[in-house]
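Chemist: coordinates only, sequence not included:
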């Protein structure tokens, strides 16, 4: 679980405003209760439970909640963190272990770009009840800040052309071209406040998948580049505490009856 623990220690949580949005959606869906309903909420790519932990502290224990995650390293951390009313499962978005029309709300926090394709959307459509919702959200860094842009330029060196990235918005093109979902809301909200010393900031960027999977030598090289940015930027070089600027993006769609 070492990889999962490193990820969990260095990734941002979610704002109260973003959590309230999801809780409000769940409340809106309360009339959709059916006798064949299996879960109120299905969370995809729950990771180590950063989002799961936050939202489950704000909902009733009567809510039937399934947190799914394909990585065993992450799943081990997730299971140790979530409350007892949350079920956990190892599965991927293309093969959900659920009947048709059995979930009211699907959530994908910081992950939909990894599996954004027509086939996976068909599977999500299958398990959602008519009128059910699929809500995606991301903590996006503000790449317009010069020092953050410098780190983004370093990260880009390690990405393959085909590596899915939320900032490419390919996921948005995929969902816009899927006739089974209709857009309910798309908005940008103020992001989480995440700050610390240089080691903390570099630790955060080291938890990004494209860096965490590098060889030890390549990783040390990347981290040295991050430290160089923080030590040379006029915005960060004299600071003992550096804030990583985030914005929260929410994309919310409803299942249409075709």
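Modeler: Perfect, I can see it now. The structure displayed is predicted, hence computed values, not measured ones.
Chemist: going by C-alpha atoms from here, please, whenever you check contacts or count neighbours.
Modeler: Will do.
Chemist: please list all residues in contact with residue 50.
Modeler: By Cα atoms under 8 Å, 6 or more residues apart in numbering, residue 50 lies in contact with 8, 11, 12, 13, 14.
Chemist: name the SS class of the fourth one, please.
Modeler: On the three-state scheme (DSSP: H, G, I helix; E, B strand; the rest coil), residue 13 is labelled coil.
Chemist: what about it, how many neighbours?
Modeler: 18 (other Cα atoms under 10 Å).
Chemist: quick check, it in contact with residue 53.
Modeler: No - in this structure, residue 13 is not within contact of residue 53 by Cα atoms under 8 Å, at 9.1 Å.
Chemist: please compare the first structure with the one that follows:
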């Protein structure tokens, strides 16, 4: 019997799909377009990108379409299939993108597509939920020989997921005021620790919230990376790319952003109110005049977008 999608993920996203769509960040073309080049889905001609929309893409765990929006804007419609196990997420997705017809409610463990039929598989903000050999075997099955798997996540703090060499990685400045002082030599995890230290309030809030995610798979745990690198279904040719940016956010929206996390959504209302109060206390105790953008007066939240590309082994 095949494995099924993680219950916590499906249940929480069934209930919080609308908030997820509002408060989770989008994916900037400054990294997405080079990511599509690495996947063999685009090429650079002069200073512009040309997208190969004849290539067939499957996006697994499409959610509400935060990443899908980039694919549609780049010209993919008929050659795009999206797969998502949460009915709630698909409700919001179909409201957002009624023009996408190839929408399938399914998981990464049983993909109803033919062998060797897909040019690329993309998973945005989701692979940690199903980072195992069973999923990778199924993704391998539908990919054509020589094609690639692309993974992409936003992250809020350093973790083993960035355990790679800066010299082998690509870095993009998506408007971060700290980019020019960011070193690009050594281990990426250590470098991002220094990057996030630029805003103490965000660092402390993130560490606090991370204390609640011990029972569910998360990007930051780094398990996905070990599984991917050791899998016989994909080559050990991982390419890492990072885009550094500043998210400007109100104190109230800091809570709304974190409330969309599955391990917070799953808690009782009483516990969530307790966490919210503590989160605001942490912010108040750690902000200073450099914590706010001078133009908008909003909090500066350093963030990073991480893209990973590997080649199918077949």
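Modeler: Here it is on my side, so go on. Since the model is a prediction, treat every value here as computed from it, not as a measurement.
Chemist: overlay them and tell me the TM-score.
Modeler: The TM-score (TM-score structural alignment, normalised by the length of the first structure) is 0.87; 248 aligned residues with a Cα RMSD of 2.3 Å.
Chemist: ok so, going back, adding distance to residue 113 of the first structure, write the contacts of residue 50 of the first structure out as JSON lines.
Modeler: As requested, those are exported to JSON lines (distance: Cα to Cα, whole Å):
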{"residue": "8", "distance to residue 113 of the first structure": "20"}
{"residue": "11", "distance to residue 113 of the first structure": "17"}
{"residue": "12", "distance to residue 113 of the first structure": "18"}
{"residue": "13", "distance to residue 113 of the first structure": "18"}
{"residue": "14", "distance to residue 113 of the first structure": "18"}
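Chemist: from these, which single one is nearest residue 220 of the first structure?
Modeler: Residue 220 of the first structure lies nearest to residue 11 out of the contacts of residue 50 of the first structure, by Cα to Cα, at 19.3 Å.
Chemist: so how far is residue 170 of the first structure from that closest one?
Modeler: As for residue 11 of the first structure, its distance to residue 170 of the first structure is 23 Å (criterion: Cα to Cα, to the nearest Å).
Chemist: and the closest residue to residue 77 of the second structure other than its chain neighbours, how many neighbours?
Modeler: For residue 77 of the second structure, ignoring the flanking residues on the chain, the nearest one in space by Cα to Cα, 6 or more residues apart in numbering is residue 100 at 5.9 Å. Neighbour count of residue 100 of the second structure, defined by other Cα under 10 Å: 18.
Chemist: and what of residue 251 of the second structure?
Modeler: 14.
Chemist: what's the answer for residue 144 of the first structure, then?
Modeler: Neighbours around residue 144 of the first structure, by other Cα under 10 Å: 10.
Chemist: got it, and residue 222 of the first structure?
Modeler: Neighbours of residue 222 of the first structure (other Cα under 10 Å): 22.
Chemist: got it, and residue 271 of the second structure?
Modeler: Using other Cα under 10 Å, residue 271 of the second structure is surrounded by 11 other residues.
Chemist: what lines up with it in the first structure?
Modeler: In the first structure, the residue paired with residue 271 of the second structure is residue 218, using TM-score structural alignment.
Chemist: quick one: the helices in the stretch 151-300 of the second structure?
Modeler: Along the stretch 151-300 of the second structure, counting by DSSP state H, counting those that start in this stretch, helices occupy 188-196, 200-210, 223-230, 251-259, 262-265, 269-286.
Chemist: single out the most deeply packed of these.
Modeler: helix 262-265 (a mean of 20; mean count of other Cα atoms under 10 Å).
Chemist: test my guess that the residue nearest to residue 77 of the second structure contacts residue 76.
Modeler: No - applying Cα under 8 Å as the test, residue 100 of the second structure and residue 76 come out as separate, 9.1 Å apart.
Chemist: how about the contacts made by the match of residue 271 of the second structure?
Modeler: Residue 218 of the first structure neighbours (Cα under 8 Å, 6+ apart): none.
Chemist: one step back: for the helices of the stretch 151-300 of the second structure, please prepare TSV with the additional fields distance to residue 300 of the second structure.
Modeler: TSV is the format used below for the helices of the stretch 151-300 of the second structure (distance: least, Cα to Cα, whole Å):
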stretch	distance to residue 300 of the second structure
helix 188-196	11
helix 200-210	8
helix 223-230	29
helix 251-259	10
helix 262-265	23
helix 269-286	12
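Chemist: residue 216 of the second structure is nearest to which of those?
Modeler: Shortest distance between residue 216 of the second structure and those, using Cα to Cα, is found for helix 262-265: 7.0 Å.
Chemist: have a look at how far, on average, that closest one is from the first structure.
Modeler: Following the fit onto the first structure, the mean deviation recorded for helix 262-265 of the second structure is 1.2 Å by mean Cα distance after the TM-score superposition for the first structure.
Chemist: show me where the stretch 1-150 of the second structure has strands.
Modeler: 42-45, 48-51, 57-60, 80-83, 103-104, 118-124, 143-155 (DSSP state E, counting those that start in this stretch).
Chemist: would TSV of those strands with distance to residue 132 of the second structure be doable?
Modeler: Formatted as TSV, the strands of the stretch 1-150 of the second structure follow (distance: least, Cα to Cα, whole Å):
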stretch	distance to residue 132 of the second structure
strand 42-45	28
strand 48-51	31
strand 57-60	14
strand 80-83	18
strand 103-104	21
strand 118-124	14
strand 143-155	14
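Chemist: quick one: closest of these to residue 280 of the second structure.
Modeler: Of all the strands of the stretch 1-150 of the second structure, the one in closest proximity to residue 280 of the second structure, counting by Cα to Cα, is strand 143-155 (20.5 Å).
Chemist: so for the counterpart of residue 17 of the second structure in the first structure, what's the nearest residue that isn't a sequence neighbour?
Modeler: Superposed on the first structure with TM-score structural alignment, residue 17 of the second structure falls opposite residue 4. Once flanking residues are discounted, residue 4 of the first structure sits nearest to residue 74: 4.6 Å by Cα to Cα, 6+ apart.
Chemist: do the same with residue 244 of the second structure
Modeler: Nearest residue to residue 244 of the second structure in three dimensions, chain neighbours excluded: residue 304, at 4.6 Å (Cα to Cα, 6+ apart).
Chemist: what's the match for that neighbour in the first structure?
Modeler: Residue 304 of the second structure maps onto residue 247 in the first structure, by TM-score structural alignment.
Chemist: which helices and strands sit right next to the helix or strand hosting its match?
Modeler: Per DSSP states H and E: residue 247 of the first structure is located in strand 246-255. If you count contacts as 3 or more Cα pairs under 8 Å, 6 or more residues apart in numbering; DSSP states H and E, strand 246-255 of the first structure packs onto strand 128-141, strand 181-190.
Chemist: so which residues make contact with the shortest one?
Modeler: Strand 181-190 of the first structure is contacted from outside by 17-18, 125, 175, 246-256, using Cα under 8 Å, 6+ apart.
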